[in-house]
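> Here is a sequence together with a model predicted from it:
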Amino acid sequence: MDLLSVSVLLLLCVCCILLALTWGRKEGRGLRLPPGPTPLPILGNFFQLDRKDIVKSLVKMSEVYGPVFTVYLGLRRVVVLCSYKVVKEALVDQAEEFSGRGQIPSFSKEFNEHGVVFAHGDRWRLLRRFSLSTLRNFGMGKRSIEERIQEEARCLVEELHGTEGKPFDPTFIVSRAVSNIICSIVFGNRFEYNDKKFLRLNKLITERVRVTSTPQAALYNIFPEIMEKIPGTHHAGSRCSQAIISFIRERIKMQQASLDPSAPQNYIDCFLVKMEEEKGNACSYFHMDSLVMSTHNLFFAGTETVSTTLRYGILVLMKYHEIAAKVQDEIGRVIGSHRSPTMADRGQMPYTDAVIHEIQRFIDVAPLGAPHAVIRDTNFRGYLLPKGTNIITFLYSVHKDPTQFKNPEMFDPTNFLDEKGEFRRRDGFMPFSAGKRVCLGESLARVEMFLFFTTLLQRFTFQPTCPPEQLDLSPIATGIGNIPPLYKFYAIPR
């Protein structure tokens, strides 16, 4: 019997002991909660959830209970919002009410609500405002960051030339290139691709995301109080985070020693200066724990989301090689082969822009979206959601909404093209979420994806190690994120 089975058996034993004490759950009585499957005491809706594919379970429930329904993850009540219209009503039309941050036990326990991503209330507002301002001061949304990404893209091209026509796994080559962009903002420098510490950090980030989307992590998210006390692989993600945090603490200590308060060079420097300014304020949110966790949030998110999109996108473009060829034709007409792509080119490249947007929609890197919570008792679509209720904004249902996208299960760049072949925006495009909690690195990610994709397709043709029709695009794990299959390919110089 494996550890997971033993864990479930222990849970059932606990339930039998406590069943009589908890029967007739008081939680939710008298409230106008959304409908949902009947929960069992302690177990909640455990048996209605496929831990290997939570997304599929939620889709089935929405078909039965509608676009707003309640599900119990163990003792924790969660309201799930499905479809573009419903998610937009919550995150945009009632943005303030839904601006709280829900928790992911398997991912957020080490943060203790510190850091810009997992903070609440005034702490979140102040940290977000500071982080946005600082990121912009160091180039986000400006020409300087574009030039930095262009230079990193050239380094990535040289790295791919170094494969000498042999098949290779792109995971860590791509991850290091993307990570260097956020590193230059957060730490003030890029790392060489052969830097052992840098490679280890990128492996830790990739492993952290993979572990978070495993069935073991899903079990932890449902029964955190019990699973925390049981040894097993569900603790591997936390160990990855602790190793990343140790590196960040070491880096902060190094930068403290060389800090010039009159000329901060990066995000950490700016935060240290802010800490010094507020050292007399006992209630300040600018302290060492906030710095460590905010740096972790930015470094982690700034590395994984874009790098996953790039390597998943390469796989998609090898599967649909005729679409990749049309992108390369447009690159040839607009940019040519001798200069680097720029963001000014994007307006003249509607097909390329549409393909990049469709890749993001189709692969759906974060199908559940980041968890939200209502900050006060909230009336929503005829229901009353009590303060603190956790909310899943089911972005998968937004990106697969047939009212927003034709044939949403298919990869089709024309979703983002009008009748004249010009690029058109779609309200249902929400890979960065929406509203007050929209990803603060969205503008940076958009520039990275356009410049990296166009540079790679300008310089190389991607060739799979098997016939394109045999490529499987199904994620190898689906949970908090969609994890792309492992694969190798040939980068053929053009």
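It's in. Residues are numbered from 1 along each chain as shown.
> only C-alpha atoms for contact and neighbour calcs from this point on.
Will do.
> Give the helix, strand or coil label for residue 240.
Secondary structure, DSSP: H, G, I helix; E, B strand; the rest coil: residue 240 is helix.
> and the closest residue to it other than its chain neighbours, what element?
Excluding the flanking residues, the one nearest residue 240 by C-alpha to C-alpha, 6 or more residues apart in numbering is residue 204, at 5.4 Å. Following DSSP states H and E, the helix or strand that holds residue 204 is helix 196-212.
> what residues does that helix touch?
Outside helix 196-212, the residues that touch it by C-alpha atoms under 8 Å, 6 or more residues apart in numbering are 106-107, 172, 175-176, 179, 191-193, 217-218, 234, 236-238, 240-241, 243-244, 300, 303-304, 477, 479-481, 483.
> In stretch 263-275, which residues are buried?
Burial within stretch 263-275, assessed by neighbour count using 16 or more other C-alpha atoms under 10 Å, is assigned to 265, 266, 267, 268, 269, 270, 271, 272, 273, 274, 275.
> Tell me how far the last one lies from residue 28.
For residue 275, the distance to residue 28 (C-alpha to C-alpha, to the nearest Å) stands at 43 Å.
> rewinding a little: quick one: which of the buried residues of stretch 263-275 is nearest to residue 252?
Nearest to residue 252 among the buried residues of stretch 263-275, counting by C-alpha to C-alpha, is residue 268 at 6.9 Å.
> this is the other structure I want to compare:
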Amino acid sequence: MELSILLLLALFTGLLLLLARSYPKAQGHLPPGPSPLPFLGNLLQMDRGGLLKSFLKFMITIRGLYSAFLSTKWVVLCRNYQQADSRLGHKKDGFSVVMPRRYGQPQGYSLRGANRSYSWKTLRAFSLPPPRNFGREKKRQRHTRQTDQAQKKFYREKLGALLDPTFFFHAITANIICSMVFGERFAYKDPQFLRLLDTFYQTFALVSSFSSQLYCIAHRLLKHFPGPHRQVYKNLQKVNTFISCSVAKHRETLDPSTPRDFIDTYLLRMDKEKSNPNTEFHQRNLILTALSLFFGGTETTSTTLRYGFLLMLKYPHIAEKVRKEIEQVIGSHRPPALDDRAKMPYTDAVIHEIQRFGDFLPIGVPHMVTKDTYF
């Protein structure tokens, strides 16, 4: 019995020593930060209120840039706009790659989850032209008018009543993304569209939770245990299946002379580069990029609308100036167009101020360096 215990202790000690040898050391001269524990890093110092509260707590005792060890890797954190702009704004070649979020998804690249600089830049450049390049302009304007009519109908029905417009804002922004990506607009009571919206809304809530943030930090350990990350993965698989079915339908009806939407444009690019073995334009990237457009466009836009309405109610004099500029430039005889933005500096500034004031993404999107970097 004693021999068995000694063997177990020896085995356990050897395992600890092996782990200690493989424990990542800080490379180079990193900024100061809270002292990490072996194996756990700064995990026990994290606040249950989320990453933001944890980082704000670290900032109290450290000036300037600071670093932390989050389970498996060292990270450097910028505490203000000037520090972030000097790294991400002027040194894009070194800091341009976005770190992937890990939810057990299949290996691949996407607009926000690429792990290679060239792949990410190529897909981003292709995905961000004006929407009129992803189909006919008249069709896009028709979708805009339909969205505007749906908004008016919604507010007429709710006139004088208290309401939470969160779901409706998600619906109209998701429908705009659908018109760009799939070339079609869903009825707001369409069962398939409602299931898709419910999946999106549930996924946004799960990803924003503390347990999900903790999983992103310690995914190597927590991936073996049950948790919200498993539901996030299932939700992503549902959306991927939906996109895959739409891609198959587009392939059957593809007309090279008249691309209808983003999927058609991507399929034509795939056909053009099918002889290139190193092309980034293939089926997997199409699905993941469409998924990124949905998650990147729907949540940010709908949250901006929600905060925008609240702030316009609180500051009616600002709302009045925005209304006057809209009437002066656009009027009531036509839908808004992208070209109107340059003629509406006040409204443009108000939208940016809403996003700054609302602080929708307080931590920002994590980036990773692609080469040895000095800062």
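Ah, there it is. Predicted model only: the values in this text are computed from it and were never measured.
> thinking again about what came up before, which of the contacts of helix 196-212 of structure 1 fall in helices?
Using DSSP state H, 106-107, 172, 175-176, 179, 217-218, 236-238, 240-241, 243-244, 300, 303-304 are the members of the contacts of helix 196-212 of structure 1 that sit in helices.
> List only buried entries from the residues you listed.
By 16+ other C-alpha under 10 Å, those give 106-107, 172, 175-176, 179, 217-218, 236-238, 240-241, 244, 300, 303-304 as buried.
> still on that earlier bit, for the helix holding residue 204 of structure 1, give the aligned segment of structure 2 as residue numbers.
Counting by TM-score structural alignment, helix 196-212 of structure 1 falls onto residues 191-207 of structure 2.
> Could you give the residue range in structure 2 aligned to stretch 79-98 of structure 1?
Aligned by TM-score structural alignment, stretch 79-98 of structure 1 corresponds to residues 76-95 of structure 2.
> and the gap between the residue nearest the centre of structure 2 and residue 133 of structure 2?
The residue lying closest to the centre of structure 2 (C-alpha atoms, centre = their mean) is residue 296, at 4.2 Å. Counting by C-alpha to C-alpha, the separation of residue 296 of structure 2 from residue 133 of structure 2 is 19 Å.
> Likewise for residue 14 of structure 2?
Distance from residue 14 of structure 2 to residue 133 of structure 2, by C-alpha to C-alpha: 61 Å.
> Could you check which of those two is surrounded by more residues?
The neighbour count for residue 14 of structure 2 versus residue 133, taken as other C-alpha atoms under 10 Å, is higher for residue 133 (15 against 12).
> which residues sit in contact with the more buried one?
residue 261.
> Would you mind finding the match for it in structure 1?
Applying TM-score structural alignment, one finds that residue 133 of structure 2 aligns to residue 137 in structure 1.
> after the helix or strand where residue 10 of structure 2 lies comes which helix or strand?
Using DSSP H and E, the element containing residue 10 of structure 2 is helix 2-22. Toward the C-terminus, helix 2-22 of structure 2 is succeeded by helix 51-61 as the next helix or strand (DSSP H and E).
> Next, the mean deviation of that next one compared to structure 1.
Once the two models are superposed, helix 51-61 of structure 2 sits on average 1.8 Å from its counterpart in structure 1 (mean C-alpha distance after the TM-score superposition for structure 1).
> for the very next helix or strand once past that helix, packing partners?
Moving toward the C-terminus from helix 51-61 of structure 2, the next helix or strand (DSSP H and E) is strand 66-70. Under the contact criterion of 3 or more C-alpha pairs under 8 Å, 6 or more residues apart in numbering; DSSP states H and E, strand 66-70 of structure 2 touches strand 73-77.
> what number of residues lie near the alignment partner in structure 1 of residue 156 of structure 2?
Using TM-score structural alignment, the equivalent of residue 156 of structure 2 in structure 1 is residue 161. Residue 161 of structure 1 is flanked by 16 other residues according to other C-alpha under 10 Å.
> Residue 144 of structure 1 too?
There are 12 residues near residue 144 of structure 1, going by other C-alpha under 10 Å.
> same deal with residue 100 of structure 1?
Quick note: residue 100 of structure 1 (other C-alpha under 10 Å) scores 26 neighbours.
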